[in-house]
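Enquirer: Structure for the following, please:
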Amino acid sequence: MNTFFRAVLSPCIGICSLDDDGLCTGCHRTTAEIARWSQMNDDERLRLMETVLPERETRRR
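Expert: Next up, the predicted model:
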């Protein structure tokens, strides 16, 4: 049996609700990012996790 492993896990924390700006209130991703997550490569995911999402979270505070 082949198992498929993704090195970068989803930033989803189970608080799935979109705010007025179209961002998830839990993970701060856009609907496009959420929809595309399974097709992203690890480099794209890491960029989101390490750069984009923390910046969004900081701006929202």
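Enquirer: C-alpha from now on. contacts and neighbour counts both.
Expert: Fine.
Enquirer: Flag every buried residue along the longest helix belonging to the chain.
Expert: The longest helix of the chain (DSSP state H) is helix 53-60. Using 16 or more other CA atoms under 10 Å as the test for burial, helix 53-60 gives Leu53.
Enquirer: ditto for stretch 39-46
Expert: Arg45.
Enquirer: Please, where are all the helices along the protein?
Expert: Using DSSP H, helices in the chain cover 31-36, 42-47, 53-60.
Enquirer: so can I have a markdown table of those showing distance to Asp20?
Expert: Listed next are those as a markdown table, based on distance: least, CA to CA, whole Å:
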| stretch | distance to Asp20 |
| --- | --- |
| helix 31-36 | 12 |
| helix 42-47 | 24 |
| helix 53-60 | 12 |
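Enquirer: Second input sequence below; structure requested for side-by-side comparison:
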Amino acid sequence: MNARQPLPKWQPQMAGAVPSPCNSVCRIDAASGYCEGCWRTIDEIVQWARLDDGAKRAVWHELHRRAAEGATR
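Expert: The predicted model follows:
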């Protein structure tokens, strides 16, 4: 992936409503299958509005893991 955007400043363990990780950089990298802006897959993006807060926190946890590993897939 080219110039990857940093994840927004939110941590999965924070309380309250879980914000979307979208940062309006909406391009799916063909090699990894992840959005270049938020590290989500197409399925995670499509399902986001229907997820409960626990599932959203799990997605955030996965996004931080992907970012830390460089999202090679």
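Enquirer: Quick one: map Cys38 of structure 2 onto structure 1.
Expert: In structure 1, the residue matched to Cys38 of structure 2 (TM-score structural alignment) is Cys27.
Enquirer: and if you look at Arg27 of structure 2?
Expert: Per TM-score structural alignment, Arg27 of structure 2 is aligned with Ser17.
Enquirer: so who does that match touch?
Expert: Shown in contact with Ser17 of structure 1 (CA atoms under 8 Å, 6 or more residues apart in numbering): 24-26.
Enquirer: which of those residues has the most neighbours?
Expert: Thr25 (20 neighbours; other CA atoms under 10 Å).
Enquirer: sorry, back to before: Ser10 of structure 1: which of the helices of structure 1 is closest?
Expert: Among the helices of structure 1, the nearest to Ser10 of structure 1 by CA to CA is helix 42-47 (8.3 Å).
Enquirer: Could you tell me where that closest one falls in structure 2?
Expert: With TM-score structural alignment as the criterion, helix 42-47 of structure 1 aligns to 53-58.
Enquirer: Mean deviation, that stretch versus structure 1?
Expert: If you overlay the two and look at stretch 53-58 of structure 2, the average distance to its match in structure 1 is 0.6 Å (mean CA distance after the TM-score superposition for structure 1).
Enquirer: and Trp60 of structure 2, how many neighbours?
Expert: So Trp60 of structure 2, with other CA under 10 Å, has 24 neighbours.
Enquirer: okay, how far is it across stretch 47-55 of structure 1, tip to tip?
Expert: 11 Å (CA to CA, to the nearest Å).
Enquirer: That concludes my questions; thank you for your assistance.
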